[in-house]
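Participant: heads up, no residue letters with this:
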């Protein structure tokens, strides 16, 4: 089937516009087996979940069912998808229209993504010095706590006698945490009491610790941490 026709069909089934706007496809190839259709906002890619000899998945979520997922484009348009996921390994969002038909989006055009109740924005990664997607765990006018999802490839064991692999390589998802007070500069942190207290105004530590104690909150719990930072924002 002509891939451009598949794209149009996918739009009608999986793609709901929040405003009367469209993402135009500027180049369509007639051969469906070809991997690319370029557009202003994305290209067609291979389904990476079918990678052979590598256990695990590069995707953040086990299911592609995302009926409430929205991508907000920088020109103020937003789009809703039924089948959206985040490719942690490639650091990009992808929409799956069929098993072998996946559209990936140009991150430079994206302002934010809301997927499965989580909000993602691009920040400058201090480790690699490139813009990457971070999950916003808690956001206030004073400080924001972010989570970076990453993939590590763990090599499979090798038989010391035959020197042949006896286990497949495996993708393992990891997480790193950061905070920012200006929405630009990120500093790595941990979700524990000492790290969170180091990231805030020293003059407000005692009041914050008392609030956490009085309300039996846990710094490592994301929902509790949101309450902690919301209170900190009032000090």
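Facilitator: On my side now, so go ahead. Every value quoted in this text rests on a predicted model; they were computed, and no experiment measured them. Residues are numbered from 1 along each chain as shown.

Participant: make it CA atoms for all contacts and neighbour counts henceforth
Facilitator: OK.

Participant: Which helix or strand contains residue 122?
Facilitator: When elements are assigned from DSSP states H and E, residue 122 belongs to strand 118-125.

Participant: Any buried residues in that strand, and which?
Facilitator: 119, 120, 121, 122, 123, 124, 125 (16 or more other CA atoms under 10 Å).

Participant: do the same with stretch 72-83
Facilitator: For stretch 72-83, using 16+ other CA under 10 Å, the buried residues are 72, 73, 77, 78, 79, 80, 81, 82, 83.

Participant: tell me which of those residues is nearest to residue 218?
Facilitator: Nearest to residue 218 among these is residue 72, at 32.3 Å by CA to CA.

Participant: which ones are touching the closest one?
Facilitator: 78, 79, 110, 111, 112, 113 (CA atoms under 8 Å, 6 or more residues apart in numbering).

Participant: The structure to be compared is supplied as follows:
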């Protein structure tokens, strides 16, 4: 009798362990949720330009919605569909559900992205203080036809916007001191006094925001 009870208990533990592992696997690595098949890049055939933020597959770090961390060896961010993809066994999959945070380990740079729960979009984190500067890179596939030509050319077009996140409120902002001072009136004098160098404009304003902390 004791052996039967012990065997039943061990079987119960084994079934639960399998269920937990399957649940984790489904959370971390689910193919296309609609078809149940791996994603393909067919939509980008014969397109000029890249739909990805970085065209190469990169090492990364991903924080799932449940707080657990995974470190895939091949991920890339699709800036057209706003999806984080990973490669496994030569196939492409989408992370689903969408992850809370992910990092791309690009050459000489680590780029961090957060999800905005209100609009379910990913934003790049440029400064990580009380005042956060966020960047949204959105790409679209445009179709254009030359004059008197029947040939349709598909090209990738890129649009970049910046946002300030303070006290859980996210507002779009232009990268100039006047716009920042209007959005952050308590820091107007510091913003006005800050000297913008002749370097990369984005880096100038990253340093400006950091100086306000």
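Facilitator: Sure thing, it's come through. Quick caveat: nothing in here was measured; it's all calculated off a predicted structure.

Participant: on that earlier part again, quick one: which of the contacts of residue 72 of the first structure sit in strands?
Facilitator: 78, 79, 110, 111, 112, 113 (DSSP state E).

Participant: residue contacts, the alignment partner in the second structure of the first one?
Facilitator: Correspondence of residue 78 of the first structure to the second structure, assessed by TM-score structural alignment: residue 69. The contact partners of residue 69 of the second structure, taken as CA under 8 Å, 6+ apart, are 61, 62, 63.

Participant: Going by distance to residue 196 of the second structure, which of those residues wins?
Facilitator: residue 61 (33.3 Å).

Participant: show me the contacts for that closest one.
Facilitator: Counting by CA under 8 Å, 6+ apart, residue 61 of the second structure has contacts 69, 70, 71, 72, 102, 103, 104.

Participant: how much space between the closest residue to the third one other than its chain neighbours and residue 79 of the second structure?
Facilitator: Residue nearest to residue 71 of the second structure in three dimensions, not counting chain neighbours: residue 61, with 4.5 Å by CA to CA, 6 or more residues apart in numbering. With distances defined as CA to CA, to the nearest Å, the gap from residue 61 of the second structure to residue 79 of the second structure amounts to 18 Å.

Participant: Quick check: which element contains residue 218 of the first structure?
Facilitator: Counting by DSSP H and E, residue 218 of the first structure is found in no helix or strand.

Participant: Run a quick neighbour tally on it.
Facilitator: 17 (other CA atoms under 10 Å).

Participant: and if you look at residue 195 of the second structure?
Facilitator: 11.

Participant: For residue 180 of the second structure, see how far away it is.
Facilitator: Taking CA to CA, one finds residue 195 of the second structure at 14 Å from residue 180 of the second structure.

Participant: try residue 8 of the second structure
Facilitator: 66 Å.

Participant: Equivalent analysis for residue 170 of the second structure, please.
Facilitator: Taking CA to CA, one finds residue 170 of the second structure at 13 Å from residue 180 of the second structure.

Participant: So which of those two has more stuff around it?
Facilitator: Applying other CA under 10 Å to residue 170 of the second structure and residue 180 shows that residue 180 carries more neighbours, namely 20 against 14.

Participant: so who does that one touch?
Facilitator: Here residue 180 of the second structure is in contact with 173, 174, 188, 191 (criterion: CA under 8 Å, 6+ apart).

Participant: and the last one, that one's in a strand?
Facilitator: No: residue assignment for residue 191 of the second structure, taken from DSSP: H, G, I helix; E, B strand; the rest coil, gives helix, which places it outside any strand.

Participant: looking at it, it is touching residue 210, isn't it?
Facilitator: No: counting by CA atoms under 8 Å, residue 191 of the second structure stays clear of residue 210, with 11.1 Å between them.
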